[in-house]
Every structure is written in structure tokens, then in C-alpha cells.
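Colleague: Sequence and computational prediction follow.
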Amino acid sequence: MTKIIGLTGGIGSGKTTVARRFQALGVPVYIADLEAKKIMELSSTLQKITDEFGDSILDNQILNREKLANIVFKNPQKLQKLNSIIHPLVKEHFQDWVQKNKEANFVIKEAAILFESGSYKDCDKIIAVTAPQEIRIRRVLERDNSDYESVMKRIENQWTDEMRIAKSDYIIENLELENTMNQVDILYKELKKS
């Protein structure tokens, strides 16, 4: 039976860096945010989103993520509504993906809101990637070309590191790249044995 290992962390913590290392070691990795974006572009999903949020979030029949983000990250109820549309679709897609990778010893499901969405319940073990908040903010500002206020809004909509750590089986502290890679390599060996 293929084990499902959840990989989570706050925005800018370095989940993608850790996920890429696992991929380089041959582990199938499912990037939930990336798959959710693809699912949101499907016409059937887009219809559900516009039914809920209106056509103003579209530009030439294409979803304008920035407009949608401006709505949902300022309003927890609207964010919850969007998640109630997207999460069941992502869950179904993930289950199909696990079936396709059933020969693997374990797979990684990388999701920023693994706990918030409830999808941690489907995982056998959970890895939390952590980094001090000021470092995370700086990384996101450099990476996304966004402003401080919008980064803080997103952080406020996610669990804290302390909350994630309390519910995780493994912690990877991502401060310095080489050290982070070493932590992943050690954990990879441990997960292969279990």
C-alpha cells in the first residue's frame, strides 16, 4: 500500500524547495496548489466559481486570479466558499493520481493548507516546513513581486508554524539550502524504511 506523506508549511517556508528535492530522489510529488489552479481553469469549475463570485473575476472568459484573491483573502466566508468548490475536486484528482502511482513506496502531497482544508486526514505522515516569519515574508516579496500587506493577509489566512508543528510527524527547518537538503535526504531514507 502506497503511503501518503503530507508536506505543508506557510507561504514562503520553502515547501517547493523540499518537494523538488523529494522529486529529485525519485518520489512522486503532487503539488496541490498547482493542480488546483489547473482544475480552476476547467470550464465546469469556472462556471461554479462565476456562479458564486460573478463575471467580474473574468478577463475575456479567463479567470483573473488577482481579482479573485482580492475578494477571498479579505473575506474568510468567501474564501471558505471558494475552498468548498475547489477542495472536493482536488481531492478526487489526487485520489486518481495516487492510483497511477501505486507502485511507489510513498508519495508526497504538497499543500499549503493541508490542515486548513482537512486533507491532512488522508495522510499517513506529515512533514511541516518552517522558517521564521520575517524570512518567509522576504522570500515571498522577492518571489511574487507582491506587497507586504497582501503577503500578511495570506499569512493570516493560514495556520501558524506552531499549530502545524503540533500536528506534524516531521519538521524541516528551512533556513539554509544545503542544510535543508540534508534534512530531506535523511528523512527520505527514514520514510523508505517505514
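Modeller: Sure thing, it's come through.
Colleague: use CA for all of it now, contacts and neighbours both
Modeller: Fine.
Colleague: List the contacts of the residue nearest the centre of the chain.
Modeller: By Cα atoms, centre = their mean, the mean C-alpha position of the chain lies nearest to Ala111, the distance being 2.2 Å. The contact partners of Ala111, by Cα atoms under 8 Å, 6 or more residues apart in numbering, come to Gly6, Leu7, Thr8, Gly9, Ile31, Ala32, Asp33.
Colleague: Take this one as well and set it beside the first:
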Amino acid sequence: MSQRPYRLGLTGSIGMGKSTTAALFAAAGVPVWDADAAVDALYAKDGAGVAALAELVPGAVGDNGVDRAALRSEIQKDPPLLAQIEAAIHPLVATHRAAFLERHARAPLVLFDIPLLFETNAQTWLDGVLVVSTTPEIQRARVLARKGMSDDFLNNILARQMPDAEKRARADWVFDTGNGVTPVRKAVLALIARLQEAAPHA
């Protein structure tokens, strides 16, 4: 039996340091699949998702691919449309993910950066899940420092995400990102060393 990569999932609520943590894994040489980037690629000009959405929401598709603002507007006007969009896009995302795995079949460890990991039951095909977390005060300060953010916008995002406490309870590992990058980098390198020895058999 041959070994396959250890599939580690990474998630965390907005402002918890997920992107920074994913970048630390990438800097250490771990292949990273970014769920948001995959959707962006599907929605870009000539992306595989453009044709699928052209049939469902023609008003949100233009010469440069899918207009995300127009798509959100269409969903707001017709909420059931979201389920149809997800049904069309999720198989394409899965194909994108499978291609990533095939490209990195010989790697001992691969990372899947998935914002809605538990919400989409991704833990069922992963080998382990890492959750990044910090205090609500640090989280709010980080998010509100971003351009265009407001308390209302943040509260709406948090209302759609699984509570941080539940994510931490379901995780295999939890990293506290509230004390800067240095301790997180140290924790990332230690976890990489551990998991590279734990690649499961296919």
C-alpha cells in the first residue's frame, strides 16, 4: 500500500488569523489549497463556473466572468437561488480540489484552507482539523481595521458562521493567534514535523 498526503484542514472565523496561518504553512513548503481562491478562479473570465451561472443568473455574468456584487444582489432578491448556485458550483470546486490533490500526491502533507469547513462537512474527508482562534476583542479590532468594515457588517458575518467555541470544540488542534506571528510560526513548524510522519496509507 502506498502512502498519500496527510490532509489537514484549516479554518477559523473572520479575523482569527487563518490567512496568516495558511501563509506560514506555505512558507514552510506545504502545498495549500485555498477554497476562496478556487471559487475566484471558477468565477474569473473563462472559469468553469461562468457557464454554469450564466444559465442561472445571466445578469451576474459579463465579459470578465461573474460579477460578485451582482450575484449577491440577485441572491438577496431571490434567496432560494443560493441553493441552486451552490449545487452548480460545489461539484466544480470538488474537481478543482481533486486536481490539486493529484498534483501533490507525493507530498507528505497538504493543507486545505476552508472558511466554512465544518459548515460544509469537509471534516468528513480530511484527516485532521486545525482551528485558529483568539479573543473576541482582538478579533473585532482586527476586522474593524479593514477597509470598509463596520460593526453591522461584522455582526452579519458572525451570524452566518459557526460560533468560535464550537469550532474549537470540534478541532483536533487549536492555535491561539493573539500573541503575534512568532508563536504561531513555531506551532505551525512543530505540527508540520508531526504530521509529515503521519501520512496515511491510501
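Modeller: Good, I have the coordinates. Note that the coordinates shown come from a computational prediction; the quantities given were computed from them, not determined experimentally.
Colleague: Please state their TM-score.
Modeller: Between these two chains, after superposing, the TM-score reads 0.86 (TM-score structural alignment, normalised by the length of the first structure); 193 aligned residues with a Cα RMSD of 2.4 Å.
Colleague: rewinding a little: what residue of the second structure matches up with the residue nearest to the centre of the first structure?
Modeller: Here Ala111 of the first structure is matched to Ile114 in the second structure, going by TM-score structural alignment.
Colleague: now do Glu66 of the first structure
Modeller: Following TM-score structural alignment, the counterpart assigned to Glu66 of the first structure within the second structure is Ala69.
Colleague: Burial check on that match, number of neighbours?
Modeller: Residues contacting Ala69 of the second structure under the criterion other Cα atoms under 10 Å number 10.
Colleague: Spell out the secondary structure type for it.
Modeller: When states are read from DSSP: H, G, I helix; E, B strand; the rest coil, the local structure at Ala69 of the second structure comes out as helix.
Colleague: Distance of it relative to Gly178 of the second structure?
Modeller: In this structure, Ala69 of the second structure and Gly178 of the second structure are 32 Å apart, going by Cα to Cα, to the nearest Å.
Colleague: Could you double-check that Leu46 of the first structure sits in contact with Leu63?
Modeller: Yes. Applying Cα atoms under 8 Å as the test, Leu46 of the first structure and Leu63 come out as touching, 7.4 Å apart.
Colleague: Tell me the residue in the second structure aligned with Ala19 of the first structure.
Modeller: Ala19 of the first structure is assigned Ala22 in the second structure as its aligned equivalent, the criterion being TM-score structural alignment.
Colleague: swap in Tyr30 of the first structure?
Modeller: The equivalent of Tyr30 of the first structure in the second structure is Trp33 (alignment by TM-score structural alignment).
Colleague: In three-state terms, label that match for me.
Modeller: In terms of secondary structure, Trp33 of the second structure is strand; the call rests on three-state DSSP.
Colleague: so what's it closest to, chain neighbours aside?
Modeller: Leaving aside its chain neighbours, Trp33 of the second structure sits nearest to Phe112 (4.9 Å; criterion: Cα to Cα, 6 or more residues apart in numbering).
Colleague: can you tell me the helix or strand for the one you found?
Modeller: Element membership of Phe112 of the second structure, judged by DSSP states H and E, is strand 109-113.
Colleague: Ile157 of the second structure now?
Modeller: With DSSP H and E as the test, Ile157 of the second structure turns up in helix 151-160.
Colleague: Can you check which part of the first structure that helix sits on?
Modeller: Following TM-score structural alignment, the partner segment of helix 151-160 of the second structure in the first structure covers residues 148-157.
Colleague: which residues are contacting that stretch?
Modeller: The contact list for stretch 148-157 of the first structure (Cα under 8 Å, 6+ apart) reads Gly10, Ile11, Phe73, Lys74, Pro76, Ile137, Val140, Leu141.
Colleague: Enumerate every residue touching the fifth one.
Modeller: Applying Cα under 8 Å, 6+ apart, one finds that Pro76 of the first structure lies in contact with Asn157.
Colleague: And for the first one?
Modeller: By Cα under 8 Å, 6+ apart, the contact set of Gly10 of the first structure is Ala112, Val129, Thr130, Arg136, Ile155, Gln158, Trp159, Thr160, Asp161.
Colleague: so how many other residues sit close to the residue nearest to the fourth one when sequence neighbours are not counted?
Modeller: What sits nearest to Arg136 of the first structure in space, not counting adjacent residues and going by Cα to Cα, 6+ apart, is Gly12, at 4.3 Å. Using other Cα under 10 Å as the criterion, Gly12 of the first structure is surrounded by 27 other residues.
Colleague: related to what we said a few turns ago, how close does the strand holding Phe112 of the second structure sit to the first structure?
Modeller: Mean deviation of strand 109-113 of the second structure relative to the first structure after superposition (mean Cα distance after the TM-score superposition for the first structure): 0.4 Å.
Colleague: The first structure: matching residues for the next helix-or-strand element following that strand?
Modeller: Moving toward the C-terminus from strand 109-113 of the second structure, the first helix or strand encountered (DSSP H and E) is strand 128-133. Under TM-score structural alignment, strand 128-133 of the second structure corresponds to residues 125-130 of the first structure.
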